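> Turn this into a structure:
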Amino acid sequence: MEDAKLYIYFLERYAQGLHSESEHIQFLNWFDHLDPIEAETVMDQYAQISAKYESVQTLFPPQKSLINSIEQRLDQLSEPERSGKSETRFYLGFLRYAAAAILILAGTFAYFTIFRKKAPEVASVKMVTNDAFPGSNKAILTLADGSDIVLDDARNGEIAVQEGIRITKTADGKLIYSSEKITDDEASRKPGIFNTITTPKAGQFKVNLPDGTKVWLNSLSSIRFPASFDGPVRTVEITGEVYFEVAPLMNSIDGKTQKVPFHVSSADQVVEVLGTHFNINSYRDESATRTTLLEGSVRVLAAKKGQNVKSEVRLRPGEQALVPARIKSQQTPGAGITVRNVDSEEAVAWKEGYFRFKDAGIQDVMRQLARWYDIEVSYEGDFSSEQFTGFVSRNIRMSNVLKILQEGGGVKFSIKGKKVEVTRAE
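Here you go, the predicted structure:
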């Protein structure tokens, strides 16, 4: 692929989903030996080419077999054989290969690696003992009677029946609630039957609620919901980070057929919606609760349970509402919600299988890694001036993610078991 026309031909075919595995391997072998300036040029050209085929890419998603092979090879790579630097980015041997992998994983995005504005010398990631593997589908289902079912250990098929509701686990690790009546005695379905699904560190899970709403839970998250949505309002409670695709629902109430609203309650806010796609990040160690709207319309009300509403906003697609931590802690009663325009893909990157950062501080980055890889993080030094932009797969080992971050510059890492120490790169 030394001829520029050949690699452009491959990128054109890749953007349309027409490339073969052998062509892809040939491209990766060629790309891995480029110098930093040439590698950046190729990535920029791919960003331009892929923009032409954005609609086609939705029809031809990246080949999963190729993604898996790339992730496996990333985990097998050793330390880079040589080092070098440029003013804006590092594309060392490992990083350039990782960038090519992200080309497969990330589609049309313009950023193909982590980078920062000032890049000092790069040191290797020091692994003292064990590395950390990425998280997986795992969660605990708590039934209304208080019994727990470990979902990652549960067999596929029907795992429980309660008050006329059938709970089924699918082969791809998803939980489905079937709201069909499976008993002739409708009166046997008691009101107020709630279930809770909780994900641990390094866990994620997907569930179809009884009304057909699809829910994705990130690590260290939970959702509490009724086994049957029979009232005038559908209400669920969450912690952590949860993505929703809310299904419309019509009920006959007092002889009238009407839409049933869907409410999502967390410790500091309520989101009201009729049918839409949105993400809520409500981790207690974050500076604010972030509600990001991808489709439809929602109303966000900032409030504490049992207290008056502080303020409310209505979001449009591409907007994000921030309820700051001071409302959570009641340090500033009456404080309002901030609304800003955002790249909604960044908010749901976790759901699609990768980390995505934009001008993020190292503490913001490491909080996400800590939840997904089940690690503890400590810091030594001042990192206030360090910001990272880029994305990387969540399906590779932690040390490889840290290598990509480290080669972005400004930080270095030392791993010892489940503990990661972050220090400044001198």
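> make it CA atoms for all contacts and neighbour counts henceforth
Will do.
> longest single helix anywhere in this structure?
helix 36-52 (DSSP state H).
> which parts of that helix are buried?
P36, A39, E40, V42, M43, Y46, A47, I49, S50, A51 (16 or more other C-alpha atoms under 10 Å).
> Can you give me the buried ones in the helix or strand just after it?
Downstream of helix 36-52, the next assigned helix or strand under DSSP states H and E is helix 54-59. Buried positions in helix 54-59, judged by neighbour count with 16+ other C-alpha under 10 Å: Q57.
> In terms of secondary structure, what does the helix or strand following helix 54-59 contact?
As assigned by DSSP H and E, the chain's next helix or strand after helix 54-59 is helix 64-76. Applying 3 or more C-alpha pairs under 8 Å, 6 or more residues apart in numbering; DSSP states H and E, one finds that helix 64-76 contacts helix 93-106.
> Second chain to compare with the first, below:
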Amino acid sequence: MQSGKLKELLSRYLSNDCTAAEKAFVETWYNKYDTLNPMKLSEAEMEADVDAIQKVLSRVGGQSHRLILWSRISAAALVILSLSALLYLYFPGKQSPDYAHHTEADIKAGGDKAVLTLSDGSKISLTDIKSGEIAVQSGLKISKSEDGQIVYSSVAKSKTNQGQQAPEYNTIETPRGGKFQILLPDGSLVWLDAASSLKYPVVFAGKERKVELSGQAYFEVAKSKGKSFKVLSANQEVEVLGTHFNVNAYANQPSVITTLLEGSVNVNLKNSKNSKSGKRLKPGQQAALTGQLFQVEEVDVEQAVAWKNGYFAFERDDVRTVLNKLERWYDVEISSEGTFDDIKIGGKISRTKSLSEVLRVLQLTRKIKFKTEGRRIIAMP
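Down below sits the predicted model:
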């Protein structure tokens, strides 16, 4: 079958638009591999099967959905994971009863949820509020656009923040299971991931624009002549003039990760007077701050901003890192029984899928299984 026709067939299968004959064709091909017990095959046989399947899927875009275990795992485990997860992303398939998970009620993906705290301490839920004007501060109108974005726009000339008057700050916070987008007073765009917060002044006065981040955010900074833009997070300071970058600064991870997509940024230790302790990033580079040291490497920037574009992107992630991402997005608690020390996971899964669908992908690795009780989940090897 030509690759174009195969791609069309797979698309119609996922949309439940196949004829009975077409559905049988797809499922017969898939079930041949889904019902195999790979542990009974030799490594050479398993590798041959995976190579054959990958050649077919690569012609229909399958390579972008690879789920891989890295070199620290045995060759047999590598093949099992590549085989099962690759196929799942195209076909519903069947699942071994030993790795079935039980859900009382499926948990939906997160969505646009946030709370805006004004400078006077009043809180506004942005989840349910309708589009239109929310408040006026320092000559700026705060409103919610039709597409759900928070926008600051000028309504009058203001002398706020000049002279002796103290600056006013707003804070936008997303809960677990939430995300939000905001257009700052200077025209910079910010996307906030789940369980994140951004504190910023209502008016950017002086020679620098400074915000404070907890969690993860993607920034598209508006250029402002003579005014640098600084992002403070954990023990790090990022300084830019106008650029696109992502900062991942969750408290429960070992490093603060900064990824540059466009422009140039300087990363340094917060409150450090030693400029040599920091690093300057070029597009395509990522800085990881662990303790007091920065480590810079070239990366696939699409992995870093996949969350903004609606995907989970795992790249040699350990199991706890993967579970942390699921906890934040689905607002659940995931504990572990047993050890997953030797497992690394990579791949790409839509964040619009329900939790049960995502867990099912992970279970097809045959290296992890789940037991679900309401919003509490136990991961087991």
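> Can you pull the TM-score for these?
For this chain pair, the superposition-based TM-score is 0.81 by TM-score structural alignment, normalised by the length of structure 2; 341 aligned residues with a C-alpha RMSD of 3.1 Å.
> Is it possible to get JSON lines of the buried residues of helix 36-52 of structure 1 that adds distance to N68 of structure 1?
Below are the buried residues of helix 36-52 of structure 1 laid out as JSON lines (distance: C-alpha to C-alpha, whole Å):
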{"residue": "P36", "distance to N68 of structure 1": "26"}
{"residue": "A39", "distance to N68 of structure 1": "23"}
{"residue": "E40", "distance to N68 of structure 1": "24"}
{"residue": "V42", "distance to N68 of structure 1": "23"}
{"residue": "M43", "distance to N68 of structure 1": "21"}
{"residue": "Y46", "distance to N68 of structure 1": "21"}
{"residue": "A47", "distance to N68 of structure 1": "22"}
{"residue": "I49", "distance to N68 of structure 1": "24"}
{"residue": "S50", "distance to N68 of structure 1": "21"}
{"residue": "A51", "distance to N68 of structure 1": "25"}
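> for the residues you listed, which one is nearest Y379 of structure 1?
The closest of those to Y379 of structure 1 turns out to be P36 (C-alpha to C-alpha; 30.1 Å).
> Could you report the separation of the closest residue in space to the closest one that isn't next to it in sequence from P200 of structure 1?
Using C-alpha to C-alpha, 6 or more residues apart in numbering and skipping residues adjacent in sequence, the residue nearest P36 of structure 1 is Y91, 5.3 Å away. As judged by C-alpha to C-alpha, to the nearest Å, Y91 of structure 1 and P200 of structure 1 stand 35 Å apart.
> Those two: who's more crowded?
A count of neighbours by other C-alpha atoms under 10 Å puts Y91 above the other of Y91 of structure 1 and P200, at 28 against 19.
> ok, now which ones touch the more buried one?
Counting by C-alpha atoms under 8 Å, 6 or more residues apart in numbering, Y91 of structure 1 makes contact with D35, P36, A39, G84, K85, E407.
> Make TSV from those and add distance to E319 of structure 1 to it.
Output for the contacts of Y91 of structure 1, formatted as TSV (distance: C-alpha to C-alpha, whole Å):
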residue	distance to E319 of structure 1
D35	39
P36	36
A39	34
G84	40
K85	37
E407	32
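> And what about the residue nearest to P36 of structure 1, helix, strand or coil?
Secondary structure state of Y91 of structure 1, per DSSP: H, G, I helix; E, B strand; the rest coil, is coil.
> try A105 of structure 2
Assigned with three-state DSSP, A105 of structure 2 falls in the coil class.
> what about it, how many residues close to it?
Using other C-alpha under 10 Å, A105 of structure 2 has 11 other residues around it.
> quick one: what's aligned to E208 of structure 2 in structure 1?
Residue pairing (TM-score structural alignment): E208 of structure 2 is matched to V233 of structure 1.
> Okay, that match and N308 of structure 1: tell me how far apart.
Taken as C-alpha to C-alpha, the span from V233 of structure 1 to N308 of structure 1 is 20 Å.
> do the same with F229 of structure 1
Distance from F229 of structure 1 to N308 of structure 1, by C-alpha to C-alpha: 26 Å.
> More neighbours: these two, which one.
Neighbour count, other C-alpha under 10 Å: between F229 of structure 1 and N308, F229 has more, with 21 against 10.
> can I assume the more buried one sits in a helix?
No. Read with three-state DSSP, F229 of structure 1 is coil and lies in no helix.
> you'd agree it is up against L209?
No. Using C-alpha atoms under 8 Å, F229 of structure 1 makes no contact with L209, being 9.2 Å away.
> Within its local environment, how many residues does A76 of structure 2 see?
16.
> Checking it next. Helix, strand or coil?
Secondary structure, three-state DSSP: A76 of structure 2 is helix.
> In this structure it contacts V50, no?
No. The criterion here is C-alpha under 8 Å, and A76 of structure 2 misses it with V50 at 11.3 Å.
> anything in contact with each of these two?
By C-alpha under 8 Å, 6+ apart, no residue touches both A76 of structure 2 and V50.
> Which residue in structure 1 aligns with K130 of structure 2?
Under TM-score structural alignment, K130 of structure 2 pairs with R155 in structure 1.
> Same check on A105 of structure 2?
Applying TM-score structural alignment, one finds that A105 of structure 2 aligns to N130 in structure 1.
> Over in structure 2, find the residue span stretch 398-416 of structure 1 aligns onto.
Using TM-score structural alignment, stretch 398-416 of structure 1 pairs with 355-373 in structure 2.
> now for the matching stretch, what's the gap between its first and last residues?
13 Å.
> Name the residues of it that are buried.
Buried, per 16+ other C-alpha under 10 Å, within stretch 355-373 of structure 2: 355-366, 368-372.
> Show residues contacting that stretch.
Defining contact as C-alpha under 8 Å, 6+ apart, one finds that stretch 355-373 of structure 2 is touched by 80-82, 84-85, 88-89, 95, 99-104, 106-109, 326, 330, 349, 377-381.
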